[in-house]
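1. predicted model and sequence below, questions to follow.
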Amino acid sequence: MTSATRPPAPSPPEYDGTSPFPTAEAGAPPTPGRRIYVTITGIIVVAPFVGLAVAIPLLWGSVVGPLDLVLLAVFYAVSGLGVTVGFHRGLTHGSYTAAPALRIALAVAGSLSFQGDVIDWVATHRRHHAFTDRPGDPHSPYRYGTGLRAQLRGLVHSHIGWLFGDDPTSHQRYAPDLLADPGIRAVDRAFPVLCAVTLALPFALGWAIGGSWVTGLTALLWAGFIRIALLHHVTWSVNSLCHVIGERPFRTRRHDRATNLWPLALLSFGESWHNLHHADPTCARHGVDRGQLDVSAALIRLFERAGWVWNVRWPDPARLAARRIEAG
């Protein structure tokens, strides 16, 4: 039988919203390049906890000081807002247009979070939106199904397990605009250096302000390792918890189970108002209802008033009303 007469391969069955995702594509062994990438990812994920394990015994008995907490808050805010305002709302979704210098500055700030290079972060998140909670989503908690055991396994996968899988995201397909941007490519290449900087700066500031290597070490512990670990888990919780528990006041696409989870709102700078984000991904504000704190949106508003960003996609009442699920 020639290729011209061979019947076409049957198309895969449509996803029903409850079945485990097909895993046939995961059977191939990872390429050497992918193994290196997963190894580096492991170092990035594990390094903050190794640092904690080493630093805590050395500093046991020390009392955390105001300098440590101030530096922790500053570095958490800079790197966290770099992710939420820069990586996510700006580069991934185009919620606003930024001046070139601010665009690069936010990309650098986001890279200080230790969450991966900027182009891969954006490409992976765009893919997540293209296939939310169905086959193709790189970190859906519904990967193994919707039963209790499957759901618990899925939560682990969506929180951290997906980082170690052999499921790379194509930068050419999902982030061609960033590949064509010389400034963003430069930030992307500088990621290993920025990882060193995000640990060296707290140590240097702690030593310079506190006056000894001990204050440098405590600053490294709190504003370096603990800050990175906390921000990691807050970001990963948006991937995992904000697709399983919480409220869903807005209509999303079929199978998309994104939720609003208010306890994470402050630590995530407004990212945990995740249901509205998935209902209207390009909206610059995620917390749109009364009392929903959204620090990232407030910062974008400040940038807009300063003239550093424009074409901001603020919430549109008619669009929100069309997506809102009527109570009762």
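-> Received it, and whenever you're ready, just let me know what you need. Numbers count the residues shown, from 1 in each chain.
2. switch to C-alpha atoms for all contacts and neighbour counts from now on
-> OK.
3. so which elements touch the helix or strand harbouring T41?
-> Here T41 is covered by helix 32-58, with elements defined by DSSP states H and E. With contacts taken as 3 or more CA pairs under 8 Å, 6 or more residues apart in numbering; DSSP states H and E, helix 32-58 sits against helix 227-240.
4. how about 7 Å then?
-> When contacts are defined as 3 or more CA pairs under 7 Å, 6 or more residues apart in numbering; DSSP states H and E, helix 32-58 packs onto no helix or strand at all.
5. distance from the chain centre to that helix, please.
-> Relative to the centre of its chain, helix 32-58 is centred 18 Å away, using CA atoms, centre = their mean, to the nearest Å.
6. look up how far A101 lies from the residue most central in space within the chain.
-> When CA atoms, centre = their mean is applied to the chain, the residue found nearest the centroid is T235 (5.1 Å). Distance of T235 to A101, given as CA to CA, to the nearest Å: 25 Å.
7. comparison target below:
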Amino acid sequence: MIAEDSDPNGEKPEPRRKTINSPYIHRLQRRHFLLFDILPILGTAGAFAFLRVHPFGLTEFLLLFSMWLATGLGVTVGYHRLFTHRTFTAAPWVAAVLAVLGSMAGQGGVVSWVALHRRHHEYSDREGDPHSPNLSGGGLRGTLRGLAHSHFLWMRRHEYPNVVHYAPDLIKDRGLVRVARLYYYWVALGLLLPAVVGGVVSLGWTGAVSGLLWGGLVRIFVLEHIVWAINSFLHMFGTRRYVSRENSHNGGVFALVTLGESWHNNHHAFPESPSFGLDWYRLDPGFWVIKMLESCGLAWDLKVPSAKRMAAKRLSGNAEPVGNAA
């Protein structure tokens, strides 16, 4: 249902716009695309070139891994499971830390990210979905165009979801809005930290540059493409365990590297669940972190679906994709 604004004159109110198109917003999108989508590609190439000056060692590996893990958990636990789907409730300071870590990933401010993802769920694999791979025609050409669009190119210019419509709960949270307004500073901090650590450990400028490259730009590049592959490949390929109205699939082999996000069909079938794996033997590091927070009294109200509800939506056998059914 489209929300409507009240009119004191008693006239029929205008429907609230779900999306906003303006030259100013499209300029911001192009700038963000260049800074945080194109620059990490160049930074990754630069990191390999810089190996001639400073070799890849234990410090670089630890910086790459720790920054990837921290910011990846910020995206999956914070941006996705907490703020977008409200699958659990967290202590305010935990929510703030998750929002900061998610911001460091360079995938957009928390309010914008949430609005985009909620729109994706509303229109998934139908007209209006900002990054479906299934709306570019049939055949090999349509498949390749769809994958390129959903994986990467859609971010250059797209309809911006109206945050008043899609994220009214977030814009009422003053603390979260303050974090969102400092988005570019958090991204810069995520680049500065590994540079400082690399410089201190090596006691030289080459270590600082190497830390910036591997713990900063390469880390953003790796995490981005992991997240984007969920949007693109897992809406075309993989297995389907549950009934859902779109083409979401599971890619269990990638469960660890995606921190549980690759149980994508499970997630679309039960978007309110903090567990994407749903079963204990399906690896889901994001859910492990939420359970750890719960055990410490820092998270509560976990909305895991019942066994009966899961059984009611379970597909039998190796089901085929359901297409773009509404």
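-> Noted; the coordinates are in hand. Because the structure is predicted, anything quoted here is derived from the model rather than measured.
8. got a TM-score for the pair?
-> Once superposed, chain against chain, the TM-score is 0.88 (TM-score structural alignment, normalised by the length of structure 2); 300 aligned residues with a CA RMSD of 1.8 Å.
9. hmm, back to that, skip the chain neighbours and tell me the closest residue to the aligned residue in structure 2 for the residue nearest to the centre of structure 1.
-> Under the alignment defined by TM-score structural alignment, T235 of structure 1 is paired with V227 of structure 2. Computed as CA to CA, 6 or more residues apart in numbering, the closest residue to V227 of structure 2 that is not its neighbour in sequence is T258, at 7.3 Å.
10. show me what the one you found lines up with in structure 1.
-> With the correspondence set by TM-score structural alignment, T258 of structure 2 lines up against S268 in structure 1.
11. how many residues are close by that match?
-> By the other CA atoms under 10 Å criterion, the neighbourhood of S268 of structure 1 contains 25 residues.
12. surely it and H232 touch.
-> No. Contact status for S268 of structure 1 versus H232: not in contact, 10.3 Å apart, counting by CA atoms under 7 Å.
13. what do we get in structure 1 for G142 of structure 2?
-> G142 of structure 2 maps onto A150 in structure 1, with residues paired by TM-score structural alignment.
14. cool, and A96 of structure 2?
-> Pairing criterion TM-score structural alignment: the partner of A96 of structure 2 within structure 1 is identified as I104.
15. looking at this, that match is in a strand?
-> No. Residue assignment for I104 of structure 1, taken from DSSP: H, G, I helix; E, B strand; the rest coil, gives helix, which places it outside any strand.
16. next helix or strand past the helix or strand hosting L205 of structure 1?
-> Remark: L205 of structure 1 resides in helix 191-210, with elements defined by DSSP H and E. Next along the chain after helix 191-210 of structure 1, taking DSSP H and E as the criterion, comes helix 213-219.
17. which bit of structure 2 covers that following helix?
-> Under TM-score structural alignment, the counterpart of helix 213-219 of structure 1 in structure 2 spans residues 205-211.
18. thought D137 of structure 1 was touching H128?
-> Yes. Distance between D137 of structure 1 and H128: 4.9 Å, which falls inside the contact criterion (CA under 7 Å).
19. check contacts around the counterpart of F131 of structure 1 in structure 2.
-> Taking TM-score structural alignment, F131 of structure 1 has Y123 as its aligned residue in structure 2. Residues in contact with Y123 of structure 2 (CA atoms under 7 Å, 6 or more residues apart in numbering) are D129.
20. still on that earlier bit, mean shift of the helix holding T41 of structure 1 relative to structure 2?
-> Here helix 32-58 of structure 1, set against structure 2 after superposition, deviates by a mean of 2.5 Å using mean CA distance after the TM-score superposition for structure 1.
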